[in-house]
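K.L.:
with the input below, show me the fold.
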Amino acid sequence: MEDGFDFQNGQNFDFKEFVFRALSYWKWFLLGLCIVFYVVYYQNIRREFPYTLGASITVQDDKNPLFTATTSLVFNYGGISGKVQEVLLNLTSRKHHEKVVDSLKLYITYLKQGRFYKTDIYKQAPFEFEGKIESYQIIGHAIKITFLNENSFQISYDFGELEEVVLQNFQSKDVKTVNLSEGILSETYNFGDYIDLPFLKGRIIKREQSKIVSQSEYFIRFNNFDSTVSSFMQSYIVRNESNSPLLTVRLTNKNKPKIVDYINTSIFILDRDQLQRKNQYAINTIEFIDKQLSRVKGELTKKADSLNDFMRTNKIFDIESESALLTAKIEEYKDEKELFNEQLLALDLLKNYLNTNNDYSDLQVPSTTGISEGNIGVNVSKIVLLSAEKSKLAYSVRNNVSVFDDLNRQIGALKLVVLENIASEKFNIQSQLKALNSKIYNSEREFSTIPESQQRLRAIEREYLLSQSTYDLYLAKRGEADLIKASNVSDIVLIEPAKDTGQGRNAVNLNIRYVFAFFTVLIPVFLVAFIVTFFDNKLHAPGDLEKLSSIPLLGVIGQNDTPNNLAVFNKSQSAMAEAFRAIRSSLQFMYKKHDLEGSKTVLVTSSISGEGKTFTAINIASVFALSGKRTVLVGLDLRKPKIFDDFELKNEIGVVNHLIGQKSLSEIVQHTKVENLDIITSGPIPPNPSELLISETMDNLIAELKTKYDYIILDTPPVGLVADALELLEYADASLYVVRQDYTQKDMLTLINEKHKNGVVKNISFIYNFYNLKGKYGYGYGYGYGDYANGYHDVVEKKGFFNNLISKFKK
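P.N.:
Sure, this is the predicted structure:
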């Protein structure tokens, strides 16, 4: 992939630099990887995997075999689909799970300390805690129980710095917060003793056939009731395939016996509630009949006493046959009237049911027994069938509204027909009742021929017999209701209960965590490398200059490891000295190419301060001087003079003094410890440096220096800060523009690129300073002298293990 810079159009993302930068973070990557892998390993060995067990039930539409055509109490449901949906909703309801948690007291957790965490041991604990019903218990904190022997134990807890704790009453489910006066406690009790602590009230009872180990430690913890219910609801799954009566119940938990108990108790409570609901109609009927029997029985007793008292008072012990026949006739009329009244009652009940209900599949429909009109029974049956069909469609069809509208129209039409039939039948019965009342009235008038005492006796006797008949009727109805209730079975059938058959824990491949951990470290490393590379605007390799500018690269200078800037003088056989000799050779080749004879002038500048401009000027001057050439180094950076310190010279007089006419050339020239090298420092800082550098005196100075020296090195100000160096370019036979690795910003080269492109600056070259063979990222870019040069240098840097490995990899 080619990455680079178009110095006409702008900068592109340097993918190569991004890769090397990312590789340079390998130490941080390894450190992060070690930390994350340790965290993952620590979590893996502490991970407690749960179990998952299940049970299967089916929902049936069991009809009571004792229901016959003469049974007055019947049940009509909406079919299997409606029942399955109802059961599914019940199993997943919070109310149902609250019953299960309450039944098993799962808000109490029995724990035992394991290697890494406290383990839920459920019923494996050798004891059981029986809390006081009306008391509040602390929630969310483990209470330690240490068995001292088979009869006694110690209760202790340490709540540390807590100022308040939360308590809950598990009967009312109320929660309250109380202040904590004492956070540490330790008390000794015997089994069966009542524990009356501020946050724990109850008894600890030893389980049967359990063995107590001395000094064994256990913990009990009360959990918030609502939170406990929510946790079981989240891991409790009920599945049902469409149009199937089979339901599969599954629960995931860390304790298998708890799973078995929870699922089986859940199904038991569901079965109990469903049967209770199925028997509710019969139960309500029995309660109503019991009330009526009590009332009728009282009336019957009073009328029997009245009859006996009348007969004893009037000494009547026999009834004439005519009176008996008349009485029988009236009683027959009364029975017929009672039958009509029952029919009217049945019609009113049916009418009320039709007017007060919209769904006839989920509720019990009153029987049509006793209604002689056949059309009513037929139409009611059709309504029930249509309601059952609507219930099935509601379970299987979700969005087809037209189907439900059609069924509702059919049910509505049949309902109107039934209501009209009821009104017509009631009118007929009421007409017959009027005729029957007339017959009764006429028959009772015949009693006027019977003696008054006998008439009163017959009246009392008729009331008694009527009450007796009503009492017998209610007794029969109650017997039917008891029979229905006793013979009902639940529609929930347990196919396969939850059972521990040795199932293992839910297997999870934890090794995948290491893969995620690897990328968790790798991605941030690459992200940081990308962001830094994207926003990085500095030079990091000599090759960057080829992408940024058309100005040639004259030489590469390494890092200076000497105490001052006199690198060539201090270590003339070092790689640094060889680098400056290479620059000297390149300059001589440039002069020869341009046919320059006599004294030559070299101008050294840079973009900003700190790029090594003065360091480069000093050592280029030194390398020329050491070759036997008369060389002078002129400090023209009048604003920030530097070169005098390295040569242990003073800056009291210099170029400024000569340019303003105070000193002659011979007075400002200073000799150095380097043979053939003279220095002209800048001198005191003037108020107008730019005007001095472009003055005629400056022209005369350069001309005079050319008569005395072979090479003139000009150390000028940075062109990125002031324009002085640009004014001095006319004196230079060759210009050196110093850039520094990991310091010079790329956009700083814009000015010199424009000047070179427009022809203002000629014979200019780059000097790449402070080059690190490893580069910023720990890898070289292919520049340097290699092993060949090392044989001629005083110091050969030894490579470490990782550097050797990287070098072999690069080769």
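K.L.:
only C-alpha atoms for contact and neighbour calcs from this point on.
P.N.:
Will do.
K.L.:
hey, which helix is longest across this structure?
P.N.:
Counting by DSSP state H, the longest helix found in the chain is helix 256-314.
K.L.:
show me what whichever helix or strand comes after it is packed against.
P.N.:
Next in sequence after helix 256-314, counting helices and strands by DSSP states H and E, comes helix 321-356. Helix 321-356 sits against helix 401-445, helix 452-487, with contacts defined as 3 or more CA pairs under 8 Å, 6 or more residues apart in numbering; DSSP states H and E.
K.L.:
buried residues in stretch 507-522, which are they?
P.N.:
For stretch 507-522, a neighbour-count test (16 or more other CA atoms under 10 Å) marks Arg513, Tyr514, Ala517, Phe518, Val521, Leu522 as buried.
K.L.:
for Leu386, give me its contacts.
P.N.:
Neighbouring residues of Leu386 by CA atoms under 8 Å, 6 or more residues apart in numbering: Leu407, Gln410, Ile411.
K.L.:
ok, now Ser152?
P.N.:
The neighbours of Ser152, taking CA under 8 Å, 6+ apart as the test, are Thr188, Tyr189, Asn190, Phe191.
K.L.:
ok, now how distant is it from Gln113?
P.N.:
20 Å (CA to CA, to the nearest Å).
K.L.:
next, the structure of the following sequence, for comparison with the previous one:
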Amino acid sequence: MAINENTELEDLIRNATGGGTAPEMPLAAGNDAEEESASLDTATLVLVARRSLLWMILLITLGLTASWLYLRYTKPVYKSQSLLKIDERNEGSALGLAGQMAPVAENRTNKLAGEVELIKSNIIYRKLKDSLALDVNYYVQGTVLESELFGTSPFRVKYAITDRSLYNSKFDLKFISPNRFSLEYTGQGQPMRGEYDFGQVIAWPGITLQVFGTTELNNKTPEENYHFVILNDSQVNAYLDKNLAVEIVNFDANTIQISFNDFNPNKAQDIVNQIDSLYLAEKLSRKNEATRNQLEFLDQILDENGKNLERAEDRLQSYVQQTGTYDTKGELEAISTKMEALETARIALTDKMSLLNQVAQMASQEQLTRDETQTVEQSLPSIAGVQDPQLVQELNALNGLQWELRRISRSYTDKTETVQSRKANIAFTRATIKRLLQQNQKLLQSELGRLNQQRDRLTSDLQSLPSKSTELARLQRPLGLYDKNFLQLMDRKVQFNIEQAGATADFLILSPASPPAAPISPNRLIVYAVGLAGGLLLGLGLIAARYFMHNTITNVRELERNTKASVLGIIPTYDKEKMEVSRLIVDKNPKSAISESIRSIRTNLDFISSAKKKRMISVTSTISGEGKTFVTVNLGGIIALSGQRVIILDLDMRKPKVNLAFGAQNVKGISTILIDRHSIQECIQPTSIETMQFISAGPTPPNPSELILSDKFDLMIQELFQSYDVILIDTPPVGLVTDGILIMRKADIPLYIVRADYSRKAFIKNMNRLMRANNLTRMCTILNDASTRGSGYGYGYGYGYGYGYGAYGQGYYEEPTTKPLTFGEKLKKFFN
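P.N.:
So this is what the prediction gives:
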């Protein structure tokens, strides 16, 4: 089992140094850009390719095997083809009528396309099936594949089928003697079998058969197994459609190529030659009939079009007579003009009505003041706009009376007879004006009503114009269409008669079909090339997929190549037992491979910090699950076994695990020390090794980072150094929180744990950034959970690294088993 802390791999993989770390130094920007730039890891690619070599060989072998099987069980396809020239010579130009004819170049493509469709029509198919008997296929069974006996069958069949389900059924035939055979088939759910003589009528349910011998009977082996299949018309047509190809080779030369593909080369040749003959015969025999039919069709279309033209003319004429409308655009202009004139008259009448209303209002007013100082002229300055002479006269009279009343009012009082008579005259005149105003208002209202009626009538006519226009356009559209078609058909008929009178047909087979020498499919070289290429592509795809999916550190070579930190060593996979949590194991197995590897790491640490007797070592990783707690506990155990006093501090206050490694409680610890709730001595807990103690993380505080940054933490470290030689600190993962970075800055030797086949390569870049950003020049790294196979170094690398003399292999090995490897294990070992 691999060493782990029973935590899942967090999805959060930070490409930065972690939250809260110091920003990168400007001088490191260039190096960082180099690290981030995408590059091909040649060593990893070679490693993946080597591990995939066996798969690539198997895939290539599989591809070549598939090609061989395809060629072995695929019938070869043969192609036979002929070249036909269709020459349409037109002699109309000799009559001086060439200018009236359609250009030949424009119709050439359509003509050739029509010839292609004729060749592939049911007319040719039906005659081809009758002439070559394509409705019955004869076969002989070979070792693997069956072969069709086209024209070389030792027997032929006549049939009459009433049950259509028997089409495409297989009838097995085997010769018993030169004149006798056995026939077997499965029809209507029951197998039918019998022995018959040639020419004998075989009456089975749904079918009647007769089998006759041919001249090929003596040349065939009687022991061979034969069978035949009867096809209906649709099946024969589908077979011809699938394998027949008719293409226009050269438009200018009017050449058409006819080709046919089949498993039997002789059949392909005979079908092509027969199609040539049938097409030419059909073309010549139907030429006159086609000409006559086309002329009759033109006459029929002309007659129908003429009748439609007459009906369209009658409908348009009736509509014009009914509505009196032929030019809707002109009517629209006339109505618009009338509407404008009516609107002008209405505005004038409205103005008159407004003026009369003002006059009526003035005339109906009583005396406003004692002197009635407002005269008509002053109250109604626009009196000149009143067109009624009598009304104007009365208004002027009223105006004169008012001025006279104003004049005499200066000399007389209101009670004098003179003033009273003037007021009586003014009252009489006002009454007269009111009567005249009422008459004029009635006349104006009557005139305005008449104008409104005219406007409404014109508006109605205007609203009906779109429907009239639409109906008129609807009636004119078929009239124009029929008229145009009639002229075109007449012109086409004249041209057709001229062309047919001067055209002669000339058919020539330029290249008759010949028996194909080699099959066109399958191409053996291409098939094997495809199989080889397919195997190679699948193998390369597998390598590429495994390479791009290889995003973890797998061995110490990759770790050395990607990191700038010193590699202290490797810790092999611990598979003795399954551990739910990290535990101290070096005290129980002091001679095990893991103990020796950690002992080698302890020795390398001594070389790094040989001048210091007191050391503070921090152990961190990028994320949980990389084994930092396991390394901390067991590295502390190895150092303690060497005689030094060791104290382990669990500063992963968010997820403490050191107490779990020793099976202790986490009631008090670092957090309670830093808040002065407990003393250091109260929190120190013993372990199974006398010279090693630990302090657990304590209850999780809300502010671990602030506690670490406090002076109390430094005082705690100073106090611990008075009693201990080595302080090992288990810090939180630096990829998730900032606490670990704060501790790494204080530590004499910061250790960074990388777990093989678990830690991603991006984590190493994170570690390099940490070194640059925080100036961690003494940063070291350890490869944890490394596999002993395929690493290239083995345990000896971890043990000898840093000694200066140690060759690879210097160190302790467990005795390997002497059980011989199987062949599969040897192959696996070789490719790994």
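K.L.:
follow-up on the earlier one: please identify the most buried of the helices and strands packed on helix 321-356 of structure 1.
P.N.:
Of all these, helix 452-487 has the most neighbours on average by mean count of other CA atoms under 10 Å, namely a mean of 17.
K.L.:
quick check: that helix aligns to which part of structure 2?
P.N.:
Mapping helix 452-487 of structure 1 onto structure 2 (TM-score structural alignment) gives no aligned residues.
K.L.:
tell me the helix or strand right after that helix.
P.N.:
Next helix or strand after helix 452-487 of structure 1 toward the C-terminus (DSSP H and E): strand 492-496.
K.L.:
by how much does that next one deviate from structure 2 on average?
P.N.:
For strand 492-496 of structure 1, the mean deviation from structure 2 after alignment is 6.6 Å (mean CA distance after the TM-score superposition for structure 1).
K.L.:
returning to that earlier point: would a markdown table of the helices and strands packed on helix 321-356 of structure 1 with distance to Asn570 of structure 1 be doable?
P.N.:
Below are those laid out as a markdown table (distance: least, CA to CA, whole Å):
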| stretch | distance to Asn570 of structure 1 |
| --- | --- |
| helix 401-445 | 98 |
| helix 452-487 | 114 |
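K.L.:
closest one to Val669 of structure 1 among these?
P.N.:
Distance to Val669 of structure 1, taken as CA to CA, is lowest for helix 401-445 among those, at 107.6 Å.
K.L.:
what's the first-to-last distance across stretch 547-559 of structure 1?
P.N.:
23 Å.
K.L.:
swap that for stretch 352-363 of structure 1, please
P.N.:
One end of stretch 352-363 of structure 1 sits 14 Å from the other (CA to CA).
K.L.:
again with stretch 682-702 of structure 1
P.N.:
Taking CA to CA, stretch 682-702 of structure 1 runs 14 Å from one end to the other.
K.L.:
what residues of it count as buried?
P.N.:
For stretch 682-702 of structure 1, the neighbour count (16+ other CA under 10 Å) marks Ser682, Gly683, Pro684, Ile685, Ser690, Leu692, Leu693, Met698, Ile702 as buried.
K.L.:
got it, and stretch 7-16 of structure 1?
P.N.:
In stretch 7-16 of structure 1, counting by 16+ other CA under 10 Å, buried: Phe7, Gln11, Asp14, Phe15.
K.L.:
could you do stretch 237-257 of structure 1 as well?
P.N.:
By 16+ other CA under 10 Å, the buried positions in stretch 237-257 of structure 1 come out as 238, 245-257.
K.L.:
which single one of these is nearest to Leu483 of structure 1?
P.N.:
Set against Leu483 of structure 1, the nearest of those by CA to CA is Pro245 (28.0 Å).
K.L.:
from what I see, that closest one and Val59 are in contact.
P.N.:
Yes. Using CA atoms under 8 Å, Pro245 of structure 1 is in contact with Val59, at 5.2 Å.
K.L.:
where do the contact lists of those two overlap?
P.N.:
Counting by CA under 8 Å, 6+ apart, the shared contacts of Pro245 of structure 1 and Val59 are Ile80, Val84.
K.L.:
what lines up with Ser621 of structure 2 in structure 1?
P.N.:
Taking TM-score structural alignment, the alignment pairs Ser621 of structure 2 with Ser606 from structure 1.
K.L.:
residues in contact with that match?
P.N.:
The contact partners of Ser606 of structure 1, taken as CA under 8 Å, 6+ apart, are Lys613, Pro717, Pro718, Val719, Gly720, Tyr737, Val738, Val739.
K.L.:
what's the farthest-apart pair in these?
P.N.:
Pro717 and Val739 (13.8 Å).
K.L.:
quickly find the element holding the residue nearest the centre of structure 1.
P.N.:
Among the residues of structure 1, the one closest to the centroid is Gln234, at 14.3 Å (CA atoms, centre = their mean). Using DSSP H and E, Gln234 of structure 1 sits within helix 225-235.
K.L.:
now the element after that helix, going C-ward?
P.N.:
strand 236-240.
K.L.:
out of the buried residues of stretch 507-522 of structure 1, which are inside helices?
P.N.:
Going by DSSP H, the helices hold Arg513, Tyr514, Ala517, Phe518, Val521, Leu522 from the buried residues of stretch 507-522 of structure 1.
K.L.:
need those in TSV with distance to Glu463 of structure 1, can you?
P.N.:
Formatted as TSV, these follow (distance: CA to CA, whole Å):
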residue	distance to Glu463 of structure 1
Arg513	90
Tyr514	93
Ala517	94
Phe518	97
Val521	98
Leu522	100
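K.L.:
for Glu336 of structure 1, give me its contacts.
P.N.:
If you count contacts by CA under 8 Å, 6+ apart, Glu336 of structure 1 has none.
K.L.:
from Glu342 of structure 1, how far out is it?
P.N.:
Computed with CA to CA, the distance linking Glu336 of structure 1 and Glu342 of structure 1 is 10 Å.
K.L.:
what's the overlap in contacts for these two?
P.N.:
Common contact partners of Glu336 of structure 1 and Glu342 (CA under 8 Å, 6+ apart): none.
K.L.:
just the strands in the stretch 1-150 of structure 2 please.
P.N.:
For the stretch 1-150 of structure 2, the strands defined by DSSP state E, counting those that start in this stretch cover 78-90, 136-141, 146-148.
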